[in-house]
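**Student:** what's the 3D shape of this:
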Amino acid sequence: MTEQPDSLNLSATVPQRRTYGLLNWMGLRTLYVKEVKRFWKVMPQTILAPIISNLLFMTVFVLAFAQTRGIGEGTATDSFVVFLAPGLVMLGILNNASANSSSSIMTGKMMGSINDVLMTPLSYIELALGYIGGAATRGILVAFVTAIALSIFFTPLIPVKLWAVLYFGISAAVMLGMIGVLSGVWAEKFDQLAVVNQFVILPLSYLSGTFYKIEILPPVFQTISLCNPLFYLIDGFRYGFLGEADGNVMIGVALTAAINLILFVIVLRVLKSGWRIKS
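**Tutor:** Just a heads-up that it's a prediction; the model follows:
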């Protein structure tokens, strides 16, 4: 019996699973960069448009609303502008962070490109961090440029409590980024995303003390405002610039941290299950 040549002695090897450690940092970075490049390519729509919108808000309120209330040039107008400016900066964070993650996932589902992301060696934790990170980056970028524009044209925005500005600004960007992820996963068409934005995010944003102090409201509506989680984000962020708040800042710190933790757990469970993105 003749021996087979060594070249024919083939043995099957079992592919080894690649290990990444705690996180696949390269994959996470790639997804994050993809999310950032996605909104950066259409910068006039995603960055410049909300900044111009906030500047128009400020112009309308100062030149029209303030005048109808009998507030002319001088201290009253200056106080109104100083109060309103941080709220508009926070509004930029809230609207743009949620819009980024929700539209990214929704577009991927509609075009089928979400499958390319799901096929990568990324865990559901890394998917969550990538989408949330991209959304938070857009919200913070819009807020930063808005703050510069408002400082140039209306009033200087100088933090007096830097920790509050950073904490509530980042917390808001992360919170709305997670809400955007959940909205994008849940929605099956863009009309449903519009429902979330128009009937949930915008009402909560506008009725959270962005344009007014809640102390001017009747007691019942003050209580309702205190049940709005976005109120604590805006109030705490404004506290960072003015050094005074309508509510309890420490309650806002604890509440926003708890909400973000709960939302993160929900996002992880939804992405792990593959609900409406793998079917």
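
**Student:** C-alpha from now on. contacts and neighbour counts both.
**Tutor:** Fine.

**Student:** Going by contacts, tell me the helices and strands next to the strand or helix carrying residue 184.
**Tutor:** Residue 184 belongs to helix 162-186 when assigned by DSSP states H and E. Applying 3 or more CA pairs under 8 Å, 6 or more residues apart in numbering; DSSP states H and E, one finds that helix 162-186 contacts helix 75-111, helix 124-153, helix 190-196, helix 229-242, helix 249-273.

**Student:** Please provide the structure for the following sequence as well, for comparison with the first:
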Amino acid sequence: MQGFLTLFRKELVRFWKVAFQTVAAPVLTALMYQLIFSHVLSHHVEAYPGVSYTAFLIPGLAMMSMAQNAFANSSSSLIQSKITGNIVFLLLPPLTALEFFAAYMLAAIVRGLAVGAGVLVVTAWFGLPLPSHPLWVLLFAILGCGVLGTLGVVAGIWAEKFDQLAAFQNFLIMPLTFLSGVFYSINSLPPFWYAVSHVNPVFFMIDGFRYGFFGQADVSPWLS
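**Tutor:** Now for the predicted structure:
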């Protein structure tokens, strides 16, 4: 247990020491998306009845940012350790595989939640209502970050260099997040893309998270 706590603390300190890059930068990126898309499309798109497009965007951007940064946290930490050679100091101590995995995944969840909270704070003045179902919000935030943090561990173990990790991000994580209903309701899609969305796990994370705020979703949160 002590080894798990030490590794978990080390991972928290690692990203928090550069919080301007690991937390503030993703929050600023999400704010830019919010400013641009809400300005261009707010009078042309209504995703849910009674919900402005500006408000509709916020939960999706928050969940997208959480997912991307949870993945980045665990994957980048592992690949950096492998390239610099200090991963040997993680493998020598008597840590079980479960402790090793849990420390990286939980640290990824913490970073994801920190980024998500920052996005919600800086975009709240666009008109985000208080959550209709706060427990759903919390559940989908934690589980979504956990899933992507786990995927980040897999990617970090698999990749041997940054190029391979970048390919993982560019050809898997990026398409999954941008085709997940962040900027639109999937009910507006043609049948083919509507069906594709239903095999995208990130869509269910975002849709369930959005349901927690508005009480409306493209699919039931119980299915998500």
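
**Student:** Let me know which of the helices and strands packed on helix 162-186 of the first structure is tucked in deepest.
**Tutor:** Each of these was scored by mean neighbour count; the highest is helix 229-242, a mean of 25, by mean count of other CA atoms under 10 Å.

**Student:** so it matches what in the second structure?
**Tutor:** Helix 229-242 of the first structure corresponds to residues 201-214 in the second structure, going by TM-score structural alignment.

**Student:** so how much does that stretch differ from the first structure once superposed?
**Tutor:** Its aligned residues in the first structure lie a mean 0.4 Å from stretch 201-214 of the second structure after superposition (mean CA distance after the TM-score superposition for the first structure).

**Student:** Residue 64 of the first structure: how many residues sit nearby?
**Tutor:** Taking other CA atoms under 10 Å as the criterion, the count of residues near residue 64 of the first structure is 12.

**Student:** measure it to residue 149 of the first structure for me?
**Tutor:** 20 Å (CA to CA, to the nearest Å).

**Student:** one step back: just put the helices and strands packed on helix 162-186 of the first structure in CSV and tack on distance to residue 222 of the first structure.
**Tutor:** As requested, those are exported to CSV (distance: least, CA to CA, whole Å):
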stretch, distance to residue 222 of the first structure
helix 75-111, 18
helix 124-153, 27
helix 190-196, 24
helix 229-242, 11
helix 249-273, 15
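
**Student:** Any idea which of those gets closest to residue 52 of the first structure?
**Tutor:** Closest approach to residue 52 of the first structure among those (CA to CA): helix 124-153, 8.4 Å.

**Student:** how about residue 103 of the second structure, what's its match in the first structure?
**Tutor:** Residue pairing (TM-score structural alignment): residue 103 of the second structure is matched to residue 130 of the first structure.

**Student:** just checking, its match touches residue 26?
**Tutor:** No. Counting by CA atoms under 8 Å, residue 130 of the first structure does not reach residue 26; the two are 11.2 Å apart.

**Student:** returning to what we had before: which part of the second structure matches the helix holding residue 184 of the first structure?
**Tutor:** Using TM-score structural alignment, helix 162-186 of the first structure lines up with residues 134-158 of the second structure.

**Student:** ditto for stretch 89-106 of the first structure
**Tutor:** So stretch 89-106 of the first structure sits over residues 62-79 in the second structure, by TM-score structural alignment.

**Student:** Quick check: the gap between the most centrally placed residue in the second structure and residue 190 of the second structure.
**Tutor:** Against the mean C-alpha coordinate of the second structure, by CA atoms, centre = their mean, the closest residue is residue 67 at 1.2 Å. Using CA to CA, residue 67 of the second structure is found at 26 Å from residue 190 of the second structure.

**Student:** repeat for residue 115 of the second structure
**Tutor:** Taking CA to CA, one finds residue 115 of the second structure at 32 Å from residue 190 of the second structure.

**Student:** Name the SS class of residue 93 of the second structure, please.
**Tutor:** Here residue 93 of the second structure is coil, with the state taken from DSSP: H, G, I helix; E, B strand; the rest coil.

**Student:** And it? What does it align with in the first structure?
**Tutor:** In the first structure, residue 93 of the second structure lands on residue 120 (TM-score structural alignment).

**Student:** Isn't residue 154 of the first structure up against residue 81?
**Tutor:** Yes. Between residue 154 of the first structure and residue 81 a contact is recorded at 7.2 Å, counting by CA under 8 Å.

**Student:** if I pick residue 238 of the first structure, what's in contact with it?
**Tutor:** Counting by CA atoms under 8 Å, 6 or more residues apart in numbering, residue 238 of the first structure makes contact with 83, 86-87, 165, 244-245.

**Student:** Just the closest of those residues to residue 171 of the first structure, please.
**Tutor:** residue 165 (9.9 Å).

**Student:** That closest one contacts residue 241, doesn't it?
**Tutor:** Yes. Shown here, residue 165 of the first structure and residue 241 form a contact pair, counting by CA under 8 Å, at 7.2 Å.
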